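Peer 1: turn this into a model:
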Amino acid sequence: MLKRLLHKLEDPKRPLLGPNLKALKFWGLLLPENFIMRQIYILLHLSVILFTASECVDVWFVKSNITLLLNNLKITMLATVSVCKISTFLFWQNDWKKIIGYVIEADIVQRKTNDIIKQTIIKKFTKYCRKITYMYWCLMYTTVIIVMVQPIMKYFSSPVYRENVRNGNETYLQVVSSWVPFDKNTITGYLIASVIQSYGAIYGGGWITSYDTNAMVIMVFFRGELELLRRDCANMFGTESSPVTEQVSKERLKDCHRRYVALVKHARLFDSCLSPIMLLYMFVCSVMLCVTAYQITIETNPMQRFLSAEYLVFGVAQLFIYCWHSNDVLYASQDLMLGPYESTWWMHRISYRKNIFILIAQFRKRIVFTAGPFTELTVPTFINILKGAYSYYTLLSQSQS
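Peer 2: Presented below is the predicted three-dimensional model:
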């Protein structure tokens, strides 16, 4: 059953991005050409944006209760980032389509190779993309389910909480803290609010999974394309025992140059779309991790601690995956200039070696994705964010004690 479902997600015409593109279309990030469906998706997006705004409004009403405030902040800040992700994706739809089109076209061209080693590399990266996509989907929807069932779990696992709710000393724990234009402390109002909040959590989860996995797979593609390009540069002149003609080597050199120019162009375009979002997310993630870690320490219910810990794992994993893959692209771009040196360049005359030197000089450019104009998405940056979050957590703990 599962294999059949995963098989339906594949697209022979888009062997690398198949499941990711279907997720983007299903959740409406890639708007359909049909006018009616297009308007429906726009209305759905607007409804979730308005719901996120209601979460921000609710901060004012719960500001006096530190527990409710922290619950609101950790969800609302992540939801705000999601709204920014989707808004920029829709506004910059043409740029994203250019990036996706380039990835699909370049990937298909490379899959036509007869080189066994290149085929192995492509299969490895494709398999890795599937793993990270499906694992991220599972992690995200597990988080969504936990957020939705958390009120029920707390009600049945905490006798003190049940008694306080019955006596009116505590209010019902909400799925997501948000403002509604009616009393949500009654049974009817609470159930209606829970349905609205569950809808926002599910659709917001779809936003995050489709956007993030698409961006991550594109990062993996850039990493794989750099590795394949390095191998093609090493085979530019054939092997020492089986050299190619000068005409063939010239065509290969031109092809390597053309591919590198296209790669750098689209990597910069991708970074321009992703960088503002990552700048916002780095700030939000620091606060979100701090708040969640603090909740784990003050929570006495074991079940609630487990649920908060899972949310913390999701927040750390989301940022780490971006930094890890960007770090991979950086090191692959630095190793690219080794490709021409690994070829049989010494077998050609000096005048021809000048072209090789020019190509190597081009390869010296670093390709790395950024978080605004301030920092690069790398593993050291991820570690610094964790240090910052721990500092905020220490400050919050001391202020409350």
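
Peer 1: contacts, neighbours, all on C-alpha from now
Peer 2: Fine.

Peer 1: quick one, what contacts Thr88?
Peer 2: Cys273 (C-alpha atoms under 8 Å, 6 or more residues apart in numbering).

Peer 1: rerun at 10 Å
Peer 2: Going by C-alpha atoms under 10 Å, 6 or more residues apart in numbering, Thr88 touches 82, 96, 273-274, 276-277.

Peer 1: got it, and Leu31?
Peer 2: 24-25, 37-42, 90, 93.

Peer 1: and for comparison, fold this next one:
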Amino acid sequence: MELKEEWILPDAVYENPLLKRTLLGLRYYGLLLGQSQPYKKAHCFRGMVFTVSMILFNCTQYVDLWQVWGSVSDMTANAATTLLFTTTIFRIIFFYFHRARFNSIIQAAHTGIERILGDGWDDEREIVASNVRYLSRLAVVFWSCALVTANMMCVYSLVLYLMYEEAPVSSPIAGQPSSSSNEPNGTTLQQYPTPILRSWYPATEGKDKHFLEIYLIQLYIMYVGQLIVPSWHMFMVTLMIYGRTECSVLNHRLCFLDRYHKPDQTTPKTTPNPDCVDNEERRTLIIDCIKRQANVVAFTRELEQLTRAAVFLDFVVFSVLLCALLFEASMTTSGVQVFIDVCYITTMTAILFLYYWHANEIQACVSFGS
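Peer 2: I've put the predicted structure just below:
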């Protein structure tokens, strides 16, 4: 398979102060390629392997969900990561089908930031710098929450396995129900050792004999998920923050037109001269602002076209999962599991909040500028 030129981003994009940290995760996954990057096909193949792995594992999760259908607690334990992986797979497949459009919108954001920095106005550079700092703080908080949640699940499962191995094997007492019997509410008691995630495994003698194989498979899937899920959501938020940055710069220009002068004029950039107005220059600045606003509108519309289906799925799926996780947290007696559920809820709520908040910010900036 030959790689198309529009699938490859210029190296300068990966050095953009607003984009470089966000694009790094997608590049490691294998979705994005650089101009001077060696072994481009190998990187694409790595991304396809990760994606196929997630699809196959997600299928085993749905098989397990079908097997425990009717058991509320088991379905709840299965649903959270199953639906999260499903929405992630949907985004990745959608990206593969629209790779050129995604690369185009990334380059548009890169060009916009480079133009602002290249104009040389200190106030506009400070607007960009403040948004870069804001994005960095946001990324640290979001990545920390996501990584703590996922790694806590991995460690908790391993600890339970070690405790299970050390526990003595006891036979059920006569007249008492065994641990595999159903509870009155229709839910089944959790069998140990507990894997990281609920999934189906083709073992006729039971999963207990294959815990290490199941654990290693799920550990691999979890680390793939830890790479792509936060990277993708921060990628979307970064594009929204770029839209907010452009709107803020335009609003600043329109509010302080008297500070802007032609490069060949002797008037310093920081010293306004309201008594001497160059109407031709003022007209040129206003026309430039209108053109930039048109570019921002085109950018936001393209971003909406590329993300609205996935964001809609996020709002629907996460709303259901929040209820499911709250139910699971209320039913469990493990403090660690409650902590994991709280982190899971916090991560999903943060994703919805970031989308909602920054979309509203862009709308507010556009309304102010118009």
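
Peer 1: quick TM-score on the pair, please.
Peer 2: The pair, once superposed, lands on a TM-score of 0.81 when counted by TM-score structural alignment, normalised by the length of the second structure; 327 aligned residues with a C-alpha RMSD of 2.6 Å.

Peer 1: ranking by neighbours, what's the top pick from the contacts of Thr88 of the first structure?
Peer 2: Ranked by the number of neighbours (other C-alpha atoms under 10 Å), those place Ser82 first, at 23 neighbours.

Peer 1: identify the residue spatially nearest to the counterpart of that residue in the second structure, adjacent ones excluded.
Peer 2: When the second structure is aligned by TM-score structural alignment, the residue opposite Ser82 of the first structure is Thr88. In space, and not counting its chain neighbours, Thr88 of the second structure is closest to Val229: 6.7 Å by C-alpha to C-alpha, 6 or more residues apart in numbering.

Peer 1: which residue packs closest to the aligned partner of Gly25 of the second structure in the first structure, ignoring adjacent ones?
Peer 2: Matched by TM-score structural alignment, Gly25 of the second structure corresponds to Ala23 in the first structure. Nearest residue to Ala23 of the first structure, sequence neighbours excluded (C-alpha to C-alpha, 6+ apart): Ser210, at 5.3 Å.

Peer 1: got a list of what the one you found touches?
Peer 2: Neighbours of Ser210 of the first structure in contact, by C-alpha under 10 Å, 6+ apart: 19-29, 86, 133, 136-137.

Peer 1: next: Cys233 of the first structure.
Peer 2: By C-alpha under 10 Å, 6+ apart, the contact set of Cys233 of the first structure is 227, 249, 252-253, 255-257, 336-343, 356, 359-360.

Peer 1: filter those residues to the buried ones?
Peer 2: Neighbour counting by 16 or more other C-alpha atoms under 10 Å classes 227, 249, 252-253, 255-257, 336-341, 343, 356, 359-360 among those as buried.

Peer 1: and the strands in the second structure?
Peer 2: 8-9, 33-34 (DSSP state E).

Peer 1: which one of the ones you listed lies closest to Thr204 of the second structure?
Peer 2: Closest of these to Thr204 of the second structure is strand 33-34, at 43.3 Å (criterion: C-alpha to C-alpha).

Peer 1: about what we covered before: just checking, the match of Gly25 of the second structure touches Glu10?
Peer 2: No - using C-alpha atoms under 10 Å, Ala23 of the first structure is not in contact with Glu10, being 11.2 Å away.

Peer 1: the more surrounded of the two?
Peer 2: Per other C-alpha under 10 Å, whichever of Ala23 of the first structure and Glu10 has more neighbours is Ala23, with 21 against 18.

Peer 1: and the match of Gly25 of the second structure, how far from Trp137 of the first structure?
Peer 2: Note on Ala23 of the first structure: its distance to Trp137 of the first structure, by C-alpha to C-alpha, to the nearest Å, is 10 Å.
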